[in-house]
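Peer 1: fold the following and give me the result.
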Amino acid sequence: MLDDFLVRAGLAGIGTALTAAPLGCFVVWRRMAYFGDATAHAALLGVAMSLALQGPIMLGVLCAALLMALMVQTLSGRGLAEDTLLGVAAHSALAVGLVAVSFLSGVRVDLMAYLFGDILAVSKTDLAVIWGGAAVVIGLMLWRWHRLLTATLNPDLAQASGISFRTEQLVITIALAITVAVAIKAVGALLIGALLVIPPAAARPLARTPEVMALLTALIGSVAAIAGLGAAFQFDTPTGPTIVCVAAGIFTITTLVGRFGRQTG
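Peer 2: Predicted coordinates for the structure are as follows:
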């Protein structure tokens, strides 16, 4: 019989994978990997704000991630290259968050837990938050799926159909902020970006349609979460990084399979 904390950790890992799956596909399609990193790094600043104001951690992280994403979206294309702006935003947010935490006197903060996650310490309340966030993000993606897909894959058709690129970008921004807020407990700020990019990148060589890619991404993310949790428990390694290592291994395998299939096809 599995221990309760392992069951909770497994459910948290699957919930995080399902939250990141549909959003991660759009992150890959739109080449927004650094955008996801910048939003995730802002989470630490949200943690500092929450502790300073004695408010809920998740609310602070959600606000900080959303503000960062909106700021980057607003400033992009106004004199700075987008990758330069994202680089400045990502590293600045992380640095400011770390400095802000150091000023919190009388508050004991486990920075490693917020940077790399502590999935084994997930409580039933955390589980409810993670799965609630998954339901919101998946519902949002399903509601806007066709519009998001059209705006992403065929901007000209989207414009002709009256679909606003900026509106759909805002939907992705909100979903990304929610994902960061619910996932920080499980995998931490530094590893959220990896879960947004690696599973969809691993699914891409095997998928022929966007819908199949989204489903495969959810499956790969869930398998990586469970296998990584099992490996971390077996070999006594950090759980969050181990999950990402398993996902990276799956990516390597699917990439090789995809190239072999193209060569023999």
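
Peer 1: could you use CA atoms for every contact and neighbour count after this?
Peer 2: Fine.

Peer 1: residue contacts, A247?
Peer 2: The contact partners of A247, by Cα atoms under 8 Å, 6 or more residues apart in numbering, come to L195, I198, P199, A202, I220, G221, A224.

Peer 1: could I get those residues as TSV with distance to E211?
Peer 2: Shown next, in TSV, are the contacts of A247 (distance: Cα to Cα, whole Å):
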residue	distance to E211
L195	18
I198	17
P199	14
A202	15
I220	14
G221	15
A224	20
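
Peer 1: here is the second sequence; please produce its structure so I can put it next to the first one:
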Amino acid sequence: MLDDFFFRAILAGLGVALVAGPLGSFVVWRRMAYFGDSTAHAAILGVAMALAFDISIYAGTLAVATAMAVLVSALVSRGQAMDTMLGVLSHSALAVGLVAISFVPSARSDLTSYLFGDILAVGRSDLVLIWTGAAVVLAMLILRWQRLVTSSLNEELAMAAGIDPRLERLALSLALAITVALAIRVVGSLLISALLIVPAAAARGWARTPERMAAAATLIAGLSVVSGLWASLRLDTPAGPSIVTAAAIFFVLSQGLRRA
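Peer 2: Below is the predicted model:
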């Protein structure tokens, strides 16, 4: 019989998968992979600040991830070269975070869990925060779905329809920051972007509408969580990387089935 910690891990992973599917679809549509990286990598600095000031890890990562998301969104709105700017911010944020966390003795021995996740250590309070945050992000995506889709596919069309693309980009940025804060215990800061992008990329070739792609990406993300955790339990492998590996396998299978 499986232990309670494994069921808590599955529930935590499914909570993140619930928002990773639709949000990852927007990341793929908008080609925001580096955007996700820069926000996720900044979470390490948030961890260092949280431990240094003895506050919640979720609060620290959310604050820093939100600041990074708003900064990147503002720079992109001003016409900065997206790929270059996001690349600089992504790697710089990770480097600064690792340097900062080296000054926190209590974090040095547990650095791997922040980089690659520690989903098996999720407690009941973590589950409450993860599912509450997931509900907030999902509600925002549902309420703004048509606006977000229109501005993602064609910004000129969105402006003609009275939609401000900058506002929608900011809304996505904030949703991404919340998701990063939620997912750091599940897959860690280095793999959050993968959980967003890989299921959405796997679903892209099979869905004919945005809604179907978001639903398929959510399903693949959920299956990746369950199968990755099962493999981690059976093979004694790290849980976070196992989840992302399962997602990568689903992506390869989806490409193979498309060509068959």
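
Peer 1: any idea what the TM-score is?
Peer 2: A TM-score of 0.96 describes the superposed chains when it is computed by TM-score structural alignment, normalised by the length of the second structure; 260 aligned residues with a Cα RMSD of 1.3 Å.

Peer 1: out of the contacts of A247 of the first structure, which one sits closest to H146 of the first structure?
Peer 2: The nearest member of the contacts of A247 of the first structure to H146 of the first structure, counting by Cα to Cα, is P199 at 21.5 Å.

Peer 1: can you count the residues close to that closest one?
Peer 2: P199 of the first structure is flanked by 32 other residues according to other Cα atoms under 10 Å.

Peer 1: mean per-residue distance, the helix or strand hosting it to the second structure?
Peer 2: In this structure, P199 of the first structure sits in helix 189-203 according to DSSP states H and E. Helix 189-203 of the first structure, aligned to the second structure and superposed, deviates on average by 0.4 Å (mean Cα distance after the TM-score superposition for the first structure).

Peer 1: contacts for that helix?
Peer 2: With contact meaning Cα under 8 Å, 6+ apart, helix 189-203 of the first structure is reached by 17, 20-21, 23-25, 27-28, 33, 36-37, 40-41, 43-44, 114-117, 180, 183-184, 213-214, 216-218, 220-221, 240-241, 244, 247-248, 250-252, 254-255.

Peer 1: ok, stretch 258-265 of the first structure next?
Peer 2: The contact list for stretch 258-265 of the first structure, computed with Cα under 8 Å, 6+ apart, reads P205, L206.

Peer 1: what's the first helix or strand after the helix holding P199 of the first structure?
Peer 2: helix 210-235.

Peer 1: chain center to that next one, what's the gap?
Peer 2: Relative to the centre of its chain, helix 210-235 of the first structure is centred 14 Å away, using Cα atoms, centre = their mean, to the nearest Å.

Peer 1: pull out the buried positions in the helix or strand following it.
Peer 2: Next in sequence after helix 210-235 of the first structure, counting helices and strands by DSSP H and E, comes helix 239-264. Of the residues in helix 239-264 of the first structure, those buried by neighbour count under the rule 16 or more other Cα atoms under 10 Å are 239-248, 250-251, 254-255, 258.

Peer 1: same check, this time on stretch 157-168 of the first structure
Peer 2: Across stretch 157-168 of the first structure, burial judged by 16+ other Cα under 10 Å covers A158, I163, S164, F165, E168.

Peer 1: alignment lookup: A231 of the first structure to the second structure.
Peer 2: Alignment note (TM-score structural alignment): A231 of the first structure maps to A231 of the second structure.

Peer 1: any idea how far its match is from V64 of the second structure?
Peer 2: Noted for A231 of the second structure: a distance of 33 Å to V64 of the second structure, by Cα to Cα, to the nearest Å.

Peer 1: who's more crowded, those two?
Peer 2: Between A231 of the second structure and V64, counting by other Cα under 10 Å, V64 is the more crowded of the two (23 against 18).

Peer 1: quick one on the thing from earlier: if we go to the second structure, which of the contacts of A247 of the first structure are intact?
Peer 2: Contacts retained in the second structure from the contacts of A247 of the first structure (both residues aligned by TM-score structural alignment, their matches' Cα atoms under 8 Å), given in the numbering of the listed structure: L195, I198, P199, I220, G221, A224.

Peer 1: center of the second structure - which residue?
Peer 2: For the second structure, the residue sitting closest to the mean C-alpha position, by Cα atoms, centre = their mean, is I192 at 4.4 Å.

Peer 1: any idea how far it lies from Q255 of the second structure?
Peer 2: Distance, I192 of the second structure to Q255 of the second structure, using Cα to Cα: 22 Å.

Peer 1: ok, back up a step: thought the match of A231 of the first structure was touching T237?
Peer 2: Yes: checked against Cα atoms under 8 Å, the pair A231 of the second structure and T237 is within contact range at 7.4 Å.

Peer 1: check which helix or strand covers E168 of the second structure.
Peer 2: helix 165-183.

Peer 1: with the first structure superposed, average distance for that helix?
Peer 2: Helix 165-183 of the second structure: mean distance to aligned residues in the first structure after superposition is 0.3 Å, counting by mean Cα distance after the TM-score superposition for the first structure.

Peer 1: show me what that helix is packed up against.
Peer 2: Judged by 3 or more Cα pairs under 8 Å, 6 or more residues apart in numbering; DSSP states H and E, helix 165-183 of the second structure is in contact with helix 4-29, helix 33-52, helix 57-77, helix 124-143, helix 145-153, helix 155-160.

Peer 1: L89 of the second structure is nearest to which of the ones you listed?
Peer 2: Nearest to L89 of the second structure among these is helix 33-52 (5.7 Å), distances taken as Cα to Cα.

Peer 1: what's the mean deviation for that closest one versus the first structure?
Peer 2: For helix 33-52 of the second structure, the mean deviation from the first structure after alignment is 0.5 Å (mean Cα distance after the TM-score superposition for the first structure).

Peer 1: go on, stretch 239-254 of the second structure?
Peer 2: Per aligned residue, stretch 239-254 of the second structure averages 0.6 Å (mean Cα distance after the TM-score superposition for the first structure).
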